[in-house]
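Enquirer: Predicted model, plus sequence, below.
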Amino acid sequence: MVKCVETKGKAELGAWVSIVSYIILAISKLIVGSIAHSDGVKADGWNNFSDILVSVAILIGIKIAKKPRDRNHPYGHSRAENISSLIAAFMMMSIGIDVIIEGISSVFQSEKESAPEPFAAFVAVASALVMIAVYYFNAQLAKRTNSQALAAAAKDHLSDALVSIGTVVGIIGAQVRLLWLDPLVAALIGGMICKTAWEVFMETSHTLTDGFDEHMLTTYKQEIAAIDGVKNVADIKARMLGSYVVLDVTIHVDPNLTVVKSHEIADEVERLMKKRHNIEAMHVHIEPERTP
């Protein structure tokens, strides 16, 4: 449990880096987008604003997940991260839809006769560079802390960098009298926000309904079956609690083994899963192998 709290504490740093970066970028883009008359930059700013909500939700989830288990939560509070991500997905979808509607409306506004100011492109380029740096930082931190929430946030940072690059394309296109390109990019950015929101929703829903990667289950089963003394893996189940895997496995052993020897085999299963897959929460049930 101490190790769990320490890991969550390190993951909080990544969430704070995301929040601070997004606040600075969102404010900068919304102001510059308004001054430079760039729908694309403003949409990118709203994209970053939605990312602030996501990062705050992740931070809150990580903090709650640090709480130790109690009488009402015998498995702890790790799923708070998943619930926060689910709430964030709905927030992102709402903002994305608004950005799409505004962008499409701007495309068909005939009164827009001027292109956005060129300096808006520099803000978008700077944003892309910042997001690439934040992506690298959080991706590395996610690996060290085994935080799935932080890994998902890192992927979002990378998509944000691509969105900013797309904004630059829209601004450059508007400079050559393709005035519809900037608001069109804004609408596309809204679509990317909705796409990210949907992916977060689907992944989180899968986890909350105890969905698990069947290929990983197959790998676990094969490795456990290869342990000396294990006659058969009768059943194996796994689920996610926040960033951690909970594994339940039923194995068959020689019915003539002593209780002590059977227990040693169970300990070996636990040691192997922890060493190879960093699984610390697991239950090994032993049954005698039935002879035909």
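Expert: Arrived safely. Residues are numbered from 1 along each chain as shown.

Enquirer: use CA for all of it now, contacts and neighbours both
Expert: OK.

Enquirer: gap between stretch 213-232 and the chain center?
Expert: The chain centre lies 28 Å from the centre of stretch 213-232; the measure is C-alpha atoms, centre = their mean, to the nearest Å.

Enquirer: wait, isn't residue 1 in contact with residue 69?
Expert: No: the pair formed by residue 1 and residue 69 falls short of the contact definition of C-alpha atoms under 8 Å, at 9.2 Å.

Enquirer: Compare the two (neighbour count), which wins?
Expert: A direct count of neighbours by other C-alpha atoms under 10 Å for residue 1 and residue 69 places residue 69 higher, at 14 against 11.

Enquirer: Nearest residue to that one in space, ignoring adjacent ones along the chain?
Expert: For residue 69, ignoring the flanking residues on the chain, the nearest one in space by C-alpha to C-alpha, 6 or more residues apart in numbering is residue 76 at 3.8 Å.

Enquirer: put this beside the first:
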Amino acid sequence: MSSLDYKNFEKNNIHVLRQAQFIASMNVTFYLVISISKIIIGSVAKSTALKADGYNGATDTLAYLIIIMGIAFAKRPKNQEHRFGYAKAETISTLITSILIIETSFWVIWKGIIDWINNSSEKPDSLAAVIGIGSGILTFTIFLLNNYFAKKIQSKPLLASSEDQKWDSITAVLTGLAILISELGFPWIDKLTAIVIGLLMFRTGLFILNSSAFKLIDGFSNELLNQVKLELEKFNQIEKIVKINGREYENDIYISAIVKVDYHLTVNDTMDLTKNMKNYLQRKYGIFELDVQYVSE
């Protein structure tokens, strides 16, 4: 990463958030059209699986709306009450999204079981298969675009949503194929597919829930923390890293450390040392916030 001062980094972050908000808005429109189409055609074509896939898409529509609100809130500048800013609003929006996905998955599973029991002999129309496969191909194309832009602007909520979108595309294609098989004299496969879709939704929601909850309680990668510790130990003035902690606010990383130094070091020496360490971490890891406490014997 090239050397930047923190004000430029903040401006870049706001620009990234605006880009993420625009991409999320486009996805809301896409998912809204696709999910409504699946639910309506699923009802007309008597396909429980396609309707379940439509409800899956509906949760994604709401998910992107929640992400948009989270990103909008995250753009607020730092103040006295929020010295680290509002970046965790993005993580909170991801957490809410995961809960929404899990809740809907239970409903989809229940609906699939009920339809299996009550209408196990009813075959879906071939139109449902066409819509399922076609929407899957289209969704995968949108996933490739979203994944590219999410990585480019390093938006973690968008990355999480794009991964969900990849599975949505695969699920849609498999749903269409299952509907085709159902028409050959196995109508129960349509209902079973709906239940499987519900289970996949639950799995996805649980994964996102665990990831966002980990960040909200200030979980931090041990691997990255150990890397930072090793980098700081390279500075000759440092005798020992007594303690080091890290926290992550979406694209911002904050490191705090207690380090042992020789007691001959002056205040100016430690100030220069802190500046050098901060510049080094900035260039190598994009870490702009470093809080260091010095101790000596």
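Expert: It's in. Computed from a predicted structure; not experimentally measured.

Enquirer: re earlier: aligned partner of the residue nearest to residue 69 of the first structure in the second structure?
Expert: Residue 76 of the first structure maps onto residue 85 in the second structure, with residues paired by TM-score structural alignment.

Enquirer: now swap in residue 132 of the first structure and tell me
Expert: For residue 132 of the first structure, the aligned position in the second structure is occupied by residue 140, per TM-score structural alignment.

Enquirer: got it, and residue 50 of the first structure?
Expert: For residue 50 of the first structure, the equivalent position in the second structure is taken to be residue 59, counting by TM-score structural alignment.

Enquirer: gap between that match and residue 292 of the second structure?
Expert: Summarising the geometry, the distance separating residue 59 of the second structure from residue 292 of the second structure, computed by C-alpha to C-alpha, to the nearest Å, is 44 Å.

Enquirer: Neighbour count for the two, which is higher?
Expert: Between residue 59 of the second structure and residue 292, residue 59 has the larger neighbour count (other C-alpha under 10 Å), namely 23 against 19.

Enquirer: burial of the closest residue to the more buried one other than its chain neighbours, as a residue count?
Expert: Among residues not flanking residue 59 of the second structure along the chain, residue 101 sits closest, at 6.0 Å (C-alpha to C-alpha, 6+ apart). By the measure other C-alpha under 10 Å, the count of residues near residue 101 of the second structure is 27.

Enquirer: leaving aside the residues next to it on the chain, what's closest to the match of residue 132 of the first structure?
Expert: Taking C-alpha to C-alpha, 6+ apart, and ignoring the residues beside it in sequence, residue 140 of the second structure has residue 169 as its nearest neighbour in space, at 5.1 Å.

Enquirer: In this structure that neighbour contacts residue 135, no?
Expert: Yes: at 7.3 Å, residue 169 of the second structure counts as touching residue 135 under the criterion of C-alpha under 8 Å.

Enquirer: residue in the first structure matching residue 242 of the second structure?
Expert: Using TM-score structural alignment, residue 242 of the second structure sits opposite residue 234 in the first structure.

Enquirer: Can you tell me the SS state at that match?
Expert: strand (DSSP: H, G, I helix; E, B strand; the rest coil).

Enquirer: Please tell me how far it sits from residue 11 of the first structure.
Expert: According to C-alpha to C-alpha, residue 234 of the first structure stands 37 Å off from residue 11 of the first structure.

Enquirer: what's the answer for residue 179 of the first structure, then?
Expert: Here the criterion is C-alpha to C-alpha. By it, residue 179 of the first structure lies 43 Å from residue 11 of the first structure.

Enquirer: same check, this time on residue 78 of the first structure
Expert: Relative to residue 11 of the first structure, residue 78 of the first structure is positioned 13 Å away (C-alpha to C-alpha).

Enquirer: Please identify the helix or strand for residue 290 of the second structure.
Expert: In the assignment (DSSP states H and E), residue 290 of the second structure maps to strand 289-295.
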